[in-house]
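J.: Structural data only, the sequence is not supplied:
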């Protein structure tokens, strides 16, 4: 697909340098035309880093706090008691209790899925783990470890990790490169730097692309990823979309394809944080090009397709949190093509997660501030 870019001067630690990576010059990200039609309404404070959100029903919202607690917002109020039974997490750096998602048949089976930086595994350190459990009387029960990322490492960054089901009931989740870009992302022997696909019970789908390949981790669905912290299923096509953090520049949106290599770190539109080159290549045969690139980086987190009539100007498009610039990004789509972007709620804070209430209302989890609802201005 054609690439689109948001370009400007990239400022480094020791000065500045111009970096465009074959981009077409554009103006800074515009304010969305619909920005003045909506505002944020505080729902609940007290959750420091609301990494993931999932609605159990119209009254109860589960929210993960990266520090390691699972909280419940009931009828718009944060319950004082945290949910018990959460596994031990390594809550340091970018690690902790991460994303949360309901089983597509939750009403019948009660399964809740969550990702976290866990201590499971034989090696010293920690990695991304996937667990499912049921909830009864503010207690997790029937906990089942479905996936344990390997190998463990003592680095505390780039865990990913978002969770998403597709229309066929497969569970996708992301693991970042764990800070070892020259080892993990391009090797199928490691779980890091990948998007994985498993069945809801943790077993491996027979149709996974590397299931019969020797020395390959058979849960891998795509590879060559840096640190994906957004994932959502397109409501019409059923395709899994993801976005990931680039280095300094080069944040990407990708439509995830079976067996595809997304290039990191062999190709990138970003540079090292000190301004030095990672590679001269932005494309290579056999490697996917992103469907959208942000240069400079916006530090994206959370992703939601808008499928609600309550937001007619946004319906059919996507929302992404821009933690670096403390606003929400409206990503305009024409089918499967990203056509433009614009900003909403300037200065709102580090938007970490986005969720849709069963009635269509949009909710934002904002670091250090809490959970907010997007409401129409009266």
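T.: Cool, got the structure. The structure displayed is predicted, hence computed values, not measured ones.

J.: Going by C-alpha atoms from here, please, whenever you check contacts or count neighbours.
T.: Noted.

J.: what about residue 130, how many neighbours?
T.: By other Cα atoms under 10 Å, 23 other residues sit near residue 130.

J.: Then residue 40?
T.: For residue 40, the neighbour count with other Cα under 10 Å is 17.

J.: what do you get for residue 168?
T.: A count of nearby residues for residue 168, using other Cα under 10 Å, gives 9.

J.: again, but for residue 46
T.: The local packing of residue 46 (other Cα under 10 Å) involves 15 other residues.

J.: Could you look up the SS state of residue 73?
T.: Assigned with DSSP: H, G, I helix; E, B strand; the rest coil, residue 73 falls in the strand class.

J.: Distance of the closest residue to it other than its chain neighbours relative to residue 364?
T.: Leaving out its chain neighbours, the residue that sits closest to residue 73 by Cα to Cα, 6 or more residues apart in numbering is residue 61, at 5.0 Å. To residue 364, residue 61 is 12 Å away according to Cα to Cα, to the nearest Å.

J.: if you count what's nearby, which of those two comes out ahead?
T.: residue 364 (27 against 20).

J.: excluding its backbone neighbours, what's nearest the more buried one?
T.: Counting by Cα to Cα, 6+ apart, residue 364 lies nearest to residue 354, which is 4.7 Å off, once chain neighbours are set aside.

J.: Can you list the residue ranges for helices in this protein?
T.: Using DSSP state H, the helices of the chain run over 106-109.

J.: Please enumerate residues in contact with stretch 168-182?
T.: Residues from elsewhere that reach stretch 168-182, judged by Cα atoms under 8 Å, 6 or more residues apart in numbering: 104, 127-128, 153, 155-166, 184-185, 191-200, 225-229, 264-265.

J.: swap in stretch 369-378?
T.: By Cα under 8 Å, 6+ apart, the surrounding residues in contact with stretch 369-378 are 36-50, 349, 361-366.

J.: Which of those residues are buried, as a ChimeraX select command?
T.: The ChimeraX command for the buried members of these (criterion: 16 or more other Cα atoms under 10 Å) is given here:
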select :39,40,43,44,47,48,49,50,349,361,362,363,364,365,366
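
J.: among the contacts of stretch 369-378, which are in strands?
T.: Those of the contacts of stretch 369-378 mapping onto strands are 38-44, 50, 362-366, per DSSP state E.

J.: adding another structure so you can compare the two:
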């Protein structure tokens, strides 16, 4: 895989970003197919996690520390919105993704994922709520992963709407419970598919199985923090963290087993084999990384600004502070470019203006905007 990789950056650009640009400042980055202007739109966010575009240049952003804010067109931040439920902020858990209802213009509803506390620990939950001024109201929990478990790791949490209005929710194996990814009686290591009221989707494969949770869509996952619908096939593409090596890109298909922890291209932290790399009945990744890039956030680029990037898959890297651009031919990755940003990238979004927006996973996190320089 690494033979495809091209790492491009200038030392001046890397220094500027890694030491922290101020809002409204910009730098130039030369990449393989575009010269890019990188601008800081907003800053002062504590480990931002998810981003949604509201229109008129306004955005909604989550902070893992348990806050949700508006980002105004000028980059200024609102006070935290009131009305959020109790959230356990610990380790990788907290307030996670946010997504608008497909009919948001009519109903002002949003959905967000978070680490929900319980008597035996916590788990990823998803709530539906109404956005009103500086508050959210009518909060209803539509999904709560089972079982609750005392762990600070592997919550998944990405949210994607299917074309029919169903909601895909990605989940992690919770670290110490990785064998659960191969069972059907827990949500650990699964993708689930539900309606907007939380009912299992009619498309789910296990509706008639007494030994399986009826909202499960696919299984054998480790920790999915990137998901997006393919612009042509409309299938759900995901990426997930491997252990030490073995980060993967997959197409999450119903009733398919993605192998964790039976198969992986990674190894135990500090060394040591985990299972095999291939096994009958388990899916091979479309693409994988060794060493790990720690992927988070993902989008297919369909805009007009970066014409040479159309239909490319863009993935954020936490470990290396990069935007990874993947060229595709059908379901194959044909080329990979790594564009150095210099900060941990938590989320990647295409804006209504065709620009690329990145969230940086820092205590003083930023929203970055990428546009081509013509």
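T.: Ah, there it is. What you are looking at is a predicted structure, and each value in this text was computed from that prediction instead of being measured.

J.: Any idea what the TM-score is?
T.: Here the TM-score for the pair of chains, by TM-score structural alignment, normalised by the length of structure 2, is 0.91; 351 aligned residues with a Cα RMSD of 1.5 Å.

J.: ok so, going back, per the alignment, the residue nearest to residue 73 of structure 1 corresponds to what in structure 2?
T.: Aligned counterpart of residue 61 of structure 1 in structure 2: residue 59 (TM-score structural alignment).

J.: Over to residue 307 of structure 1?
T.: Under the alignment (TM-score structural alignment), residue 307 of structure 1 pairs with residue 302 in structure 2.

J.: Would you mind checking which of the ones in strands among the contacts of stretch 369-378 of structure 1 is nearest to residue 120 of structure 1?
T.: Residue 120 of structure 1 lies nearest to residue 50 out of these, by Cα to Cα, at 23.6 Å.

J.: Could you list which residues are in contact with that closest one?
T.: Counting by Cα under 8 Å, 6+ apart, residue 50 of structure 1 makes contact with 63, 64, 65, 66, 352, 353, 365, 366, 367, 370, 371.

J.: cutoff 7 Å now
T.: Taking Cα atoms under 7 Å, 6 or more residues apart in numbering as the contact definition, residue 50 of structure 1 lies against 63, 64, 65, 66, 352, 353, 365, 366, 367, 370.

J.: Which one of those residues sits in the busiest neighbourhood?
T.: Per-residue neighbour counts (other Cα under 10 Å) across the contacts of residue 50 of structure 1 peak at residue 365, which has 31 neighbours.

J.: so what corresponds to it in structure 2?
T.: Matched to structure 2 by TM-score structural alignment, residue 365 of structure 1 sits across from residue 359.

J.: If I follow the layout properly, that match ends up in contact with residue 345?
T.: Yes. Here residue 359 of structure 2 reaches residue 345: they are 5.8 Å apart, a contact under Cα atoms under 7 Å.

J.: in structure 1, what residues pair with the longest helix along structure 2?
T.: If you go by DSSP H, structure 2 has its longest helix at helix 11-18. Using TM-score structural alignment, helix 11-18 of structure 2 lines up with nothing in structure 1.

J.: Please report how far the most far-flung residue of structure 2 relative to its centre lies from residue 184 of structure 2.
T.: No residue in structure 2 sits farther from the centre than residue 210, which is 31.1 Å out by Cα atoms, centre = their mean. Separation of residue 210 of structure 2 from residue 184 of structure 2 (Cα to Cα): 10 Å.

J.: And residue 239 of structure 2, by the same measure?
T.: Computed as Cα to Cα, the residue 239 of structure 2 to residue 184 of structure 2 distance reads 21 Å.

J.: Quick check: buried residues in stretch 93-107 of structure 1?
T.: Going by neighbour count (16+ other Cα under 10 Å), the buried part of stretch 93-107 of structure 1 is 94, 95, 96, 97, 98, 99, 100, 101, 102, 103, 104.

J.: want to throw the residues you listed into JSON lines with distance to residue 329 of structure 1?
T.: JSON lines is the format used below for the buried residues of stretch 93-107 of structure 1 (distance: Cα to Cα, whole Å):
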{"residue": "94", "distance to residue 329 of structure 1": "22"}
{"residue": "95", "distance to residue 329 of structure 1": "25"}
{"residue": "96", "distance to residue 329 of structure 1": "25"}
{"residue": "97", "distance to residue 329 of structure 1": "25"}
{"residue": "98", "distance to residue 329 of structure 1": "21"}
{"residue": "99", "distance to residue 329 of structure 1": "20"}
{"residue": "100", "distance to residue 329 of structure 1": "22"}
{"residue": "101", "distance to residue 329 of structure 1": "22"}
{"residue": "102", "distance to residue 329 of structure 1": "25"}
{"residue": "103", "distance to residue 329 of structure 1": "28"}
{"residue": "104", "distance to residue 329 of structure 1": "27"}
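
J.: Closest one to residue 135 of structure 1 out of those, please.
T.: Comparing the buried residues of stretch 93-107 of structure 1 against residue 135 of structure 1 with Cα to Cα places residue 102 closest, at 11.3 Å.

J.: which one is that closest one nearest to, not counting chain neighbours?
T.: residue 112 (4.7 Å).

J.: ok, how many other residues are close to that neighbour?
T.: Residues lying near residue 112 of structure 1 (other Cα under 10 Å) number 21.

J.: What residue in structure 2 is paired with it?
T.: With TM-score structural alignment as the criterion, the equivalent of residue 112 of structure 1 in structure 2 is residue 110.

J.: I'd like to know how far that match sits from residue 226 of structure 2.
T.: Taken as Cα to Cα, the span from residue 110 of structure 2 to residue 226 of structure 2 is 19 Å.

J.: next one: residue 147 of structure 2
T.: Distance from residue 147 of structure 2 to residue 226 of structure 2, by Cα to Cα: 23 Å.

J.: Mind checking which of those two has more residues around it?
T.: residue 226 (27 against 16).

J.: was I right about the more buried one contacting residue 296?
T.: Yes. At 5.3 Å, residue 226 of structure 2 counts as touching residue 296 under the criterion of Cα under 7 Å.

J.: which residues touch residue 356 of structure 2?
T.: Contacts of residue 356 of structure 2 were listed using Cα under 7 Å, 6+ apart, and they are 349, 350, 369, 370, 371.
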